[in-house]
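Peer 1: coordinates for the following, if possible.
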Amino acid sequence: MSDIIIDIGGEIFEAAFETEAAPATVTRFRELMPYRDRIIHVRWSGEACWIPMGERDLSIGYENATSYPAPGQIIVHPGHVHGVSETEILVAYGPCCFASKAGQLAGNHFLTIRKDLDRLAKVGRSVLWDGAKAIEFRAK
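Peer 2: Got it, this is the predicted structure:
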């Protein structure tokens, strides 16, 4: 079952919230929707793309946190918690160890794309080689 649509540069993916595992993160993200931004390729984390959110305070702590999101898993780093890295959303499309210039990080796994992971990887590689793309999270 999917809850939302994620549009990355015109490529459409369906995703499901991890409501039981990350209830506070899911609730906060729902408040932000529809959410539109730009997505760029990570620098240190492997095969993933990220949405830098700067100093934005999401007023959430850690829950269902991981440093190793699997392909299709979407995590959010509540940057203000430790001040090590900014607030950000990361979309894993391949092997990934979430990190910053300060070292390994963890983020709340709150959303999952379960289908079309091969297409997600193609989009991720396109962000790497072709540059930033528009991204939108919206209700299904």
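Peer 1: every contact and neighbour count from this point should use C-alpha atoms.
Peer 2: Noted.
Peer 1: next SSE after the strand of greatest length in the chain?
Peer 2: Of all the elements of type strand in the chain, the one with the most residues (DSSP state E) is strand 88-96. In the C-terminal direction, the helix or strand that comes right after strand 88-96 (DSSP states H and E) is strand 99-100.
Peer 1: how about this one, so we can line them up?
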Amino acid sequence: MSQLIVHAGDFTFHARFEEQLAPKTCAAFRRAMPFDSQFIHVRWSGEGVWMPLGDLDFGVGFENHTSYPAPGQIILYPGGISETEILLAYGGVHFASKVGQLAGNHFITLTSGLENLAALGKTVLWHGAQKVRFEEM
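Peer 2: The predicted structure follows:
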């Protein structure tokens, strides 16, 4: 099982790839690591933070996809009717965009620091974009 560190704003989380459930997505994301971006607060989906990635193509389709990621689950929407994006749920999420409901590949799960998820979400909501970096341990 591959271990990751996710630095988001002032918070650090340990995580794991969901390699058995989303092997293609994990492999594609691993090739892009270390991965640096910014979290902004979701507009349509509820309690989540996301990285809009425009037309970035990870070269994957749908696998282990969900519209309802649980807190601490990270999903990748590979593009299609909306732009490519990565979303981290910190509370209740119904993944959607201005075109309606979407489904993203659950490919990373946070394994530590979950008690800081709500604080991260509220920081992004009230103080704006926060840098995020994904690194393999």
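Peer 1: kindly provide the TM-score of these chains.
Peer 2: The TM-score (TM-score structural alignment, normalised by the length of structure 2) is 0.97; 137 aligned residues with a CA RMSD of 1.1 Å.
Peer 1: which part of structure 2 lines up with the longest strand of structure 1?
Peer 2: Residues 85-93 of structure 2 are where strand 88-96 of structure 1 aligns, with TM-score structural alignment as the criterion.
Peer 1: same question for stretch 112-121 of structure 1.
Peer 2: Counting by TM-score structural alignment, stretch 112-121 of structure 1 lines up with residues 109-118 of structure 2.
Peer 1: on the three-state scheme, Leu120 of structure 2 is what?
Peer 2: On the three-state scheme (DSSP: H, G, I helix; E, B strand; the rest coil), Leu120 of structure 2 is labelled helix.
Peer 1: and the residue nearest the centre of structure 1?
Peer 2: With distances taken as CA atoms, centre = their mean, Leu90 lies nearest the centre of structure 1, 3.0 Å away.
Peer 1: show me what contacts Asp36 of structure 2?
Peer 2: The contact partners of Asp36 of structure 2, by CA atoms under 8 Å, 6 or more residues apart in numbering, come to Lys131, Val132, Arg133, Phe134.
Peer 1: show the end-to-end separation of the match of stretch 112-121 of structure 1, please.
Peer 2: According to CA to CA, to the nearest Å, stretch 109-118 of structure 2 extends 16 Å from its N-terminal end residue to its C-terminal end residue.
Peer 1: may I see the buried residues of it?
Peer 2: Neighbour-count burial for stretch 109-118 of structure 2, counted by 16 or more other CA atoms under 10 Å, picks out Thr109, Leu110, Leu114, Leu117, Ala118.
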